[in-house]
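In: below are the sequence and a predicted model; questions follow.
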Amino acid sequence: MSDNVLLGKLEGVFIRFKEVSQLITDPEVMSDMKRFVKLSKEYKELDLVDSAAREYRNALETIAESKEILATESDEELREMAKMELEELEVKLPEMEQNIKLLLVPADPEDSKNAILEIRAGAGGDEASIFAGDLYRMYTKFCESKGWKVSMSSCSEGTSGGYKEIVLNVTGTGVYGVLKYESGVHRVQRVPQTETQGRVHTSAASVAVLPEAEEFDIDVKESDIRKDTYCSSGPGGQSVNTTYSAIRLTHNPTGIVVTCQDQKSQLKNYAKALVELRSRIYAMEHQKYLDEISSKRKTMVSTGDRSAKIRTYNYPQGRVTDHRINLTLYNLSAIMDGDIQEIIDKLQVEENAERLKESGL
């Protein structure tokens, strides 16, 4: 793509940026909270493009000036400075262009949202529950390293440790845009503690990542929800109480059921359960979008089909393989300790390449 074509596309962005800048200060728009929230998000995205565009234009102007100096100037010191500046910017320019192209590709509107992370033990009995617990620790440590807050919404413990099922709320900046790559079936190959013959067993756990629906995303009628209360249960200590603080919400039109028992307050449990219920209803609509893009992007195959096997953790070989991009890493212990950023980075690079191809940029 030539400089002129890219600058032409950026001119359209600049016009829209000015328009949105004026709209978000309009009292009529500010009084319409749904519209104001939507435009505020668009403003932030356009602001990023505008900043990158200004840097790009300055670089092009400096390159033109440096070439002019080299063509007309006889002073050797000036020529040397212009030459150095030209060489430095010509190296940076392709990276700037690539960054702008990615910013111009429409982002997944859910990427900036918080997420609900659900881990369920699959085939493999007790070993699958233990592995689900290992994944829980892996994600908790990863989220902590990102400065995100993780809170447990509900869980069902395994008989020999780990979890049959655990649901987490993850809040922070751009959570869903990062964790969405983790949706799918995770498989583990190792010798279980209960195995006396030393044979390697294969077990699995499924991970589902849902964008947390905001209040303005979907309207859930209170009359459609049945609320039940019951006593909390858990591993002991503070998480068990004798009051009816645990909440179960059933959405009658869809049959979706959510529970929350991690807070001592019934009111707090109800608020968290309502967020999860709203998100699960919203996810049904979002799934249509995921099904559409999963046919185009191999990085998202698992999100379109949660039964798809995405990753294998092989303990005897200390190996982790992500099957979507044929990536194999031999640092299993670090990955299980929460160091999954490298895998996500490579998945994002692959997806960005696919998105650019789709857009024709």
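Out: Alright, I've got the coordinates.

In: switch to C-alpha atoms for all contacts and neighbour counts from now on
Out: Will do.

In: now do the contacts for R16.
Out: Applying CA atoms under 8 Å, 6 or more residues apart in numbering, we find R16 in contact with no residue.

In: against T312, how distant is it?
Out: If you measure R16 against T312 using CA to CA, to the nearest Å, the figure is 45 Å.

In: what of K101?
Out: Computed as CA to CA, the K101 to T312 distance reads 33 Å.

In: again with D219
Out: D219 is 39 Å from T312, by CA to CA.

In: compare those two (neighbour count), which wins?
Out: For D219 against T312, the residue with the higher neighbour count under other CA atoms under 10 Å is T312, and the figures read 20 against 11.

In: just checking, what packs against the helix or strand encompassing the more buried one?
Out: T312 belongs to strand 309-314 when assigned by DSSP states H and E. Other helices and strands packing on strand 309-314, by 3 or more CA pairs under 8 Å, 6 or more residues apart in numbering; DSSP states H and E, are strand 184-190, strand 319-322.

In: can you pull out the helices in the stretch 1-150 of the chain?
Out: Taking DSSP state H, counting those that start in this stretch, the helices of the stretch 1-150 of the chain run over residues 3-23, 27-31, 33-72, 76-104, 126-145.

In: which among those helices is found nearest to H201?
Out: Closest to H201 of these is helix 126-145 (CA to CA; 8.7 Å).

In: and for the closest one, what's in contact with it?
Out: By CA under 8 Å, 6+ apart, the surrounding residues in contact with helix 126-145 are 119-122, 149-150, 157-166, 170, 188, 192, 203-205, 335-340.

In: this is the other structure I want to compare:
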Amino acid sequence: MFYRPVFHRGKNVVLGMLVPYLPKSPTVTFQRFGFHWSSTYNPTRTLHTGMPLMAKLLTVDEIFARRSLQDYLRKLETDYGECLKPVNNMTDQGGEEELRAKRTQMSRLAPLIKALETKQKEMAETESLLKDEDPDLRELAHLEREACLNDIHDIRQTILGLLIPEEEIDQSDLVLEVTAGVGGQEAMLFTAEIFDMYQGFAQHHGWAFDVLEHMTNEIGFHGLRHASASISGPQSYKRMKFEAGVHRVQRVPKTEKQGRMHTSTMTVVVLPQPTEISFTINPKDLKIETKRASGAGGQHVNTTDSAVRIVHLPTGVVSECQEGRSQIKNKEKAMKVLRAKLYSMKLEVETSKRCNARKVQIGTKARSEKIRTYNFAQDRITDHRLGKSLHSVGDFLLGEELLEEMNSSLEDFSNQEMLMDLLGEKDY
């Protein structure tokens, strides 16, 4: 079991006992797609250029009604037939891997497509019985029709989940960074609350949460200038990547005597954490410095060279760590952050070429956008990318069900965008 320590206003308060979150295993394995979609949901999205764009989150049935999807499925079936033909003199290894990937995808899709066609035929036969003169037969046909509708919806949903391409970095762990922005003391207090929220979110999912940096304010009040943490666990980056960006708080600070509303900001950065095998750094490109740690911690912190600063010379990227007393452990943590930063820079260059039209911003690109507002007076949290609002700021900051709900909506929308890009529909 986990106990969640919350460092807020100088007190180490144990909120309660948390049981690790264990999601139920579905009978069919597929990506999340449209679990909470509604045909009337019509959010406002914002591009990274700041241009508002009205669009709605489509239902599964609305997507299947599109001709582009039907054409795409027919093309996949044709390609699958070609893939099954024996290929002579296959010398291109890349072509062989692509062929194997197509076969694997269609071996999972083909039975579902056939099952969908069968159910649709059953549906047509059942609807003809609804006009029968026998009332008992009509009632039986009505029940059969409802069962067919549910089966068709489930099969369609599974097909869409299989069509969405999986991104390799979604299986990565991550490095989380939070930094106070505009608003002085209030911004630092808000940064501490957000950092605690993500610690609660990690515990809600049963992920490991390892603090790498924790720079508090030196004046005396209990806020947070900057902090970073390593988060590892199943789908941790996939679930956290939508949190990157500028978070804004609107509330009356306790130090405000005239009751005026203040607006403060803080920034969240989510960096995928690569493995040493998938991403290597040449040691010759590093400049490693040691120094005495500053801040609270007693004589040991101030009299030993435990703080580590690493500079990546080709890019100028810097990573520092002085959390622990051990110079070796601080170096390991600093290298972990540096590797994540360099890996994120590499991914940003690659993905910007093929995903520059993506409307739901994730990763480091979101840092220039105010993605979410926490309004305490109205007890409201609004995500500006979706135009979606939830209530109960206190419960949201626990990092449990409400944050999970917001993340799920963002993932649904991101899945829809990836699918529409795959179908060649830029405006929908």
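Out: Great, that's in hand. As the structure is a computational prediction, the values presented were derived from the model and not from experiment.

In: if we can go back for a sec, got a markdown table for the helices and strands packed on strand 309-314 of structure 1, with mean neighbour count and distance to K346 of structure 1 too?
Out: Below are these laid out as a markdown table (neighbours: other CA atoms under 10 Å; distance: least, CA to CA, whole Å):
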| stretch | mean neighbour count | distance to K346 of structure 1 |
| --- | --- | --- |
| strand 184-190 | 22 | 17 |
| strand 319-322 | 19 | 10 |
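
In: in CSV: the ones you listed, plus distance to E85 of structure 1.
Out: Compiled in CSV, these are given as follows (distance: least, CA to CA, whole Å):
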stretch, distance to E85 of structure 1
strand 184-190, 48
strand 319-322, 42
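
In: A71 of structure 1: which of those strands is closest?
Out: Across those, closest to A71 of structure 1 is strand 319-322 (CA to CA), at 52.3 Å.

In: by contact count, what packs against the closest one?
Out: Strand 319-322 of structure 1 packs on strand 309-314, strand 327-329, going by 3+ CA pairs under 8 Å, 6+ apart.

In: need the winner for burial among those.
Out: Neighbour counts (mean count of other CA atoms under 10 Å) averaged over each of these peak at strand 309-314, with a mean of 22.

In: pull up the aligned stretch in structure 2 for that strand.
Out: Mapped onto structure 2 using TM-score structural alignment, strand 309-314 of structure 1 spans residues 370-375.

In: also stretch 268-278 of structure 1?
Out: With TM-score structural alignment as the criterion, stretch 268-278 of structure 1 aligns to 329-339.

In: with structure 1 superposed, average distance for that stretch?
Out: Comparison of stretch 329-339 of structure 2 with structure 1 after fitting gives an average deviation of 2.0 Å (mean CA distance after the TM-score superposition for structure 1).

In: secondary structure element for E195 of structure 1?
Out: In the assignment (DSSP H and E), E195 of structure 1 maps to no helix and no strand.

In: counterpart of it over in structure 2?
Out: By TM-score structural alignment, E195 of structure 1 lines up with E256.

In: what's near enough to touch that match?
Out: Contacts for E256 of structure 2 (CA under 8 Å, 6+ apart) come out as none.

In: do S279 of structure 1 as well
Out: Residues in contact with S279 of structure 1 (CA under 8 Å, 6+ apart) are 116, 210-214.

In: still touching in structure 2? Go through those.
Out: Here is what carries over to structure 2 from the contacts of S279 of structure 1, by both residues aligned by TM-score structural alignment, their matches' CA atoms under 8 Å: 116, 210-213.

In: just put those residues in TSV and tack on secondary structure, neighbour count and distance to P235 of structure 1.
Out: As requested, these are exported to TSV (DSSP: H, G, I helix; E, B strand; the rest coil; neighbours: other CA atoms under 10 Å; distance: CA to CA, whole Å):
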residue	secondary structure	neighbour count	distance to P235 of structure 1
I116	strand	27	22
L210	strand	26	26
P211	strand	26	28
E212	coil	27	27
A213	coil	22	30
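
In: closest to D322 of structure 1 out of the residues you listed?
Out: Distances from D322 of structure 1 to the kept ones among the contacts of S279 of structure 1, taken by CA to CA, are shortest for L210, at 20.6 Å.

In: now that closest one, nearest residue through space, not along the chain?
Out: Sequence neighbours aside, I116 is the residue nearest to L210 of structure 1 in space, at 5.1 Å (criterion: CA to CA, 6 or more residues apart in numbering).

In: same question, R367 of structure 2
Out: Nearest one to R367 of structure 2, counting by CA to CA, 6+ apart, is G245 at 4.0 Å.

In: how close does that neighbour get to E177 of structure 2?
Out: From G245 of structure 2 to E177 of structure 2 the distance is 11 Å (CA to CA).

In: find residues that contact each of these two.
Out: Listed as contacting both G245 of structure 2 and E177 by CA under 8 Å, 6+ apart are 268-269.

In: in contact with S233 of structure 1, which residues are there?
Out: Going by CA under 8 Å, 6+ apart, S233 of structure 1 touches 239-241, 261.

In: show me which of those are buried.
Out: For the contacts of S233 of structure 1, burial is judged from neighbour counts taken by 16 or more other CA atoms under 10 Å, and it is met by 240-241, 261.

In: picking up where we left off before, identify the farthest-apart pair in the contacts of S233 of structure 1.
Out: N241 and Q261 (9.9 Å).

In: what do those two both touch?
Out: Joint contacts of N241 of structure 1 and Q261 (CA under 8 Å, 6+ apart) are 232-233.

In: now do the SS call for E404 of structure 2.
Out: Per DSSP: H, G, I helix; E, B strand; the rest coil, the secondary structure class of E404 of structure 2 is helix.

In: where's it relative to V175 of structure 2, distance?
Out: E404 of structure 2 sits 19 Å away from V175 of structure 2, going by CA to CA.

In: go on, L403 of structure 2?
Out: Counting by CA to CA, the gap from L403 of structure 2 to V175 of structure 2 is 19 Å.

In: the counterpart of D154 of structure 2 in structure 1 - how many residues pack around it?
Out: Residue pairing (TM-score structural alignment): D154 of structure 2 is matched to E95 of structure 1. The number of residues packed near E95 of structure 1 is 11, by other CA under 10 Å.

In: give me the neighbour count for K227 of structure 1.
Out: 14.

In: buried set for stretch 214-230 of structure 2?
Out: Quick answer for stretch 214-230 of structure 2 (16+ other CA under 10 Å): 214, 216-217, 222-230.
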